[in-house]
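Student: what follows is a protein structure lacking sequence information:
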């Protein structure tokens, strides 16, 4: 009986693992891409049972567990220090070519603005991006940041998709965009660095595939890939940041990187899992910073919680186009470009029908 239960549990882990590979947009399938570390951990814990059990089904469970571990590790290992870094480390100096960015999903009902503002003043980032910030959060942030972070884009919303951008550095022609759905904003702006160079900055927070949010991942995928296609079409020095409601190793996020040519500073360094702040065993990287090949990385870290379900993420990136050739920039095949184009088109059309 024990060997049968063991095999059944191991096969369930394998079914979930294989389901994540299906090219569908149903939320209950796509969500299987998130807990790869957790699934691999459970399979590892089950391995000794199969190794030391004589039951007739033990070999089935043992084989399934080994396969789960192998598949899941193949996905997540690039986001560990066991893998080569994708964004090269910045050399000392060149401070006028660097900028520090803080991302913080505040969780709209959370009212602990003081702890977040304290961290902002302690770390003094050049750019602060908040997600889920409504009118109340805008009042708190304006009062605390307007003097030292005078350049701002404010989108206070009560639908969990408000967004605020505060910057010490001048913002060039900032604009609010509604890329896929008319209640989900994004921000596009130029940023002038202290050295005088200008870079492009995208701030995103697409709708997640989850009960009560969206029955499919289509609209999230479409927004991310639409931005990826725009970056590919105009490959200037670019940063993309935000809560993407997707994990770093998902098929969509990896496709975005190949289509856009963007790099992930976490690869080769760690996961820096930002969600869920209150459940240590259920965490994955949802808050992202992606860079074009023109940047190197000085610092990347997860900051302290402040009552939200997300931890803030802090990164310092240096604009070093002379080192662009040091990076192994991802590239998409023609079939992947067609897939990105079709996903973006479908996201716009279906959004209007829903």
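Tutor: Happy to help now that I have it. In this text, all values refer to a predicted model and were calculated from it rather than measured experimentally. Numbers count the residues shown, from 1 in each chain.

Student: rest of the way, CA atoms for contacts and neighbours
Tutor: Fine.

Student: quick one: residue 209 from residue 132, how far?
Tutor: From residue 209 over to residue 132 the distance is 17 Å, taken as CA to CA, to the nearest Å.

Student: in the stretch 101-250 of the chain, which spans are helices?
Tutor: When assigned using DSSP state H, counting those that start in this stretch, the helices of the stretch 101-250 of the chain occupy the ranges 113-123, 135-145, 218-233.

Student: of all the ones you listed, which one is nearest residue 287?
Tutor: Each of these was checked against residue 287 via CA to CA, and the shortest separation belongs to helix 218-233, namely 13.3 Å.

Student: just the buried positions in the closest one, please.
Tutor: Buried residues in helix 218-233, counted by 16 or more other CA atoms under 10 Å: 218-229, 231-232.

Student: what's the answer for stretch 113-131, then?
Tutor: Of the residues in stretch 113-131, those buried (16+ other CA under 10 Å) are 113, 116-117, 119-120, 124-131.

Student: on that earlier part again, now the buried residues of helix 218-233 in TSV, with distance to residue 81?
Tutor: Formatted as TSV, the entries for the buried residues of helix 218-233 read as follows, by distance: CA to CA, whole Å:
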residue	distance to residue 81
218	32
219	32
220	29
221	28
222	31
223	30
224	26
225	28
226	31
227	29
228	26
229	30
231	28
232	29
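
Student: got another one to weigh against that:
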């Protein structure tokens, strides 16, 4: 029993410290996700060990100290998403109807056949904009008639590879583009949204590849950081939304926020876990909305599941540029900028290799 606890404890300790390494290796990056779980399991392991065997030697003291440091290492990442921390994104003050909008984001899961259940949820929520990740042509055909009637503007790229994307809007869209930033077959959208007041903002929608067996994350990092640079460079305030296949507390997401200068409405409010809808004990915040300080938060909620492995989320924002100086966005330092450029270059090269493999 004692040996088993020691092995389990040090295994979780390794899981805690490995993600500190700045590497795109998939078996390291997947450990960005279960930080809360590792902290809880290691805490239980440590408590059982102390209860059963005590701390009676220098070896015990050293081991328990290392385990405690590993627990604190995990907690420091997720702590910002608890109510104990000051909120990063401020609440709206004006809520003018012509400058307020609701956006719904949903990874529908291509294999999910409950198309009508999803459509019913969309009609019930009645958002101003809808982002769908993972739709294929079957999904498109099943919902387009109803949604085209309710949303006069759209950008569409259904693909049969789990990276399709559909976007509908009640508001006018300008200069819309379907972009393949890093990999062929993995689109992202860009558009300028015109609010009823006539004010405009940029919208970027993304869905990069996740870390998975033998699939490293170079292209994911490159796509997210390219979008971060683009968003910061545009003349309009920007919103970035979609399934980022990354958790809110990872180093990649932090770097994305620093480069883009965007706020995360979950800081100080909660995790808003969206994946997996199937497994209640293992859920992570993979679907995101980030925005610049010209926007204020009206509401953020996780919506009911509808058959996908993701929960959809809904966010309502108010465009209040006159108050943007009251919010403090993250800012990149020289090291952040250098790291971002290196990751972008590395990811683009990896994307070229993948594109060439597909071509052959």
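Tutor: Alright, I've got the coordinates. Computed from a prediction, not measured in an experiment: that's the story for all the values here.

Student: give me the TM-score for this pair.
Tutor: The TM-score (TM-score structural alignment, normalised by the length of the first structure) is 0.96; 351 aligned residues with a CA RMSD of 1.4 Å.

Student: quick check: which of the helices of the stretch 101-250 of the first structure is nearest to residue 336 of the first structure?
Tutor: Among the helices of the stretch 101-250 of the first structure, helix 218-233 comes nearest to residue 336 of the first structure, with 10.5 Å by CA to CA.

Student: and the closest one, how far out from the chain's middle?
Tutor: In terms of CA atoms, centre = their mean, to the nearest Å, the centre of helix 218-233 of the first structure is found 14 Å from the chain centre.

Student: give the closest residue to residue 54 of the first structure in space, chain neighbours not counted.
Tutor: Sequence neighbours aside, residue 3 is the residue nearest to residue 54 of the first structure in space, at 8.0 Å (criterion: CA to CA, 6 or more residues apart in numbering).

Student: aligned to the one you found, what sits in the second structure?
Tutor: Counting by TM-score structural alignment, residue 3 of the first structure corresponds to residue 2 in the second structure.

Student: again, but for residue 206 of the first structure
Tutor: So, by TM-score structural alignment, residue 206 of the first structure is matched to residue 208.

Student: indicate which one of the helices of the stretch 101-250 of the first structure is closest to residue 290 of the first structure.
Tutor: It is, among the helices of the stretch 101-250 of the first structure and with distance given as CA to CA, helix 218-233, at 10.8 Å.

Student: next, the mean deviation of the closest one compared to the second structure.
Tutor: With the two structures superposed, helix 218-233 of the first structure lies on average 0.9 Å from its match in the second structure, counting by mean CA distance after the TM-score superposition for the first structure.

Student: so which elements touch that helix?
Tutor: In terms of contact count using 3 or more CA pairs under 8 Å, 6 or more residues apart in numbering; DSSP states H and E, helix 218-233 of the first structure is assigned the packing partners helix 251-260, helix 334-353.

Student: who's in contact with the first one?
Tutor: Translated: helix 251-260 of the first structure. Residues from elsewhere that reach helix 251-260 of the first structure (CA atoms under 8 Å, 6 or more residues apart in numbering): 221, 224-225, 227-232, 246-248, 262-263, 330-332, 336-337, 340.

Student: tell me the contacts of residue 140 of the second structure?
Tutor: Residue 140 of the second structure makes contacts with 158, 166, as judged by CA under 8 Å, 6+ apart.

Student: what about it, distance to residue 328 of the second structure?
Tutor: 40 Å.

Student: again with residue 341 of the second structure
Tutor: Here residue 341 of the second structure is placed at a distance of 24 Å from residue 328 of the second structure (CA to CA).

Student: try residue 277 of the second structure
Tutor: Between residue 277 of the second structure and residue 328 of the second structure the distance is 33 Å, computed by CA to CA.

Student: which one of the two has more residues nearby?
Tutor: Set residue 277 of the second structure next to residue 328 and count neighbours by other CA atoms under 10 Å: residue 277 wins out with 20 against 15.

Student: quick check, the more buried one in contact with residue 311.
Tutor: Yes - distance between residue 277 of the second structure and residue 311: 6.0 Å, which falls inside the contact criterion (CA atoms under 8 Å).

Student: mutual contacts of these two, please.
Tutor: residue 305.

Student: out of the helices and strands packed on helix 218-233 of the first structure, deepest packed?
Tutor: Mean neighbours per residue, mean count of other CA atoms under 10 Å, is largest over these for helix 251-260, with a mean of 23.

Student: beyond that helix, next helix or strand please.
Tutor: Under the assignment DSSP states H and E, the closest C-terminal helix or strand after helix 251-260 of the first structure is strand 287-291.

Student: where does that following strand end up in the second structure?
Tutor: Per TM-score structural alignment, the counterpart of strand 287-291 of the first structure in the second structure is residues 287-291.

Student: mean per-residue distance, the matching stretch to the first structure?
Tutor: Looks like 0.3 Å for stretch 287-291 of the second structure (mean CA distance after the TM-score superposition for the first structure).

Student: what residue is smack in the middle of the first structure?
Tutor: Most central residue of the first structure, judged by C-alpha distance to the mean C-alpha position with CA atoms, centre = their mean, is residue 288 at 3.4 Å.

Student: that one and residue 78 of the first structure, how far apart?
Tutor: Distance of residue 288 of the first structure to residue 78 of the first structure, given as CA to CA: 15 Å.

Student: again, but for residue 300 of the first structure
Tutor: With distances taken as CA to CA, residue 300 of the first structure is found 16 Å from residue 78 of the first structure.
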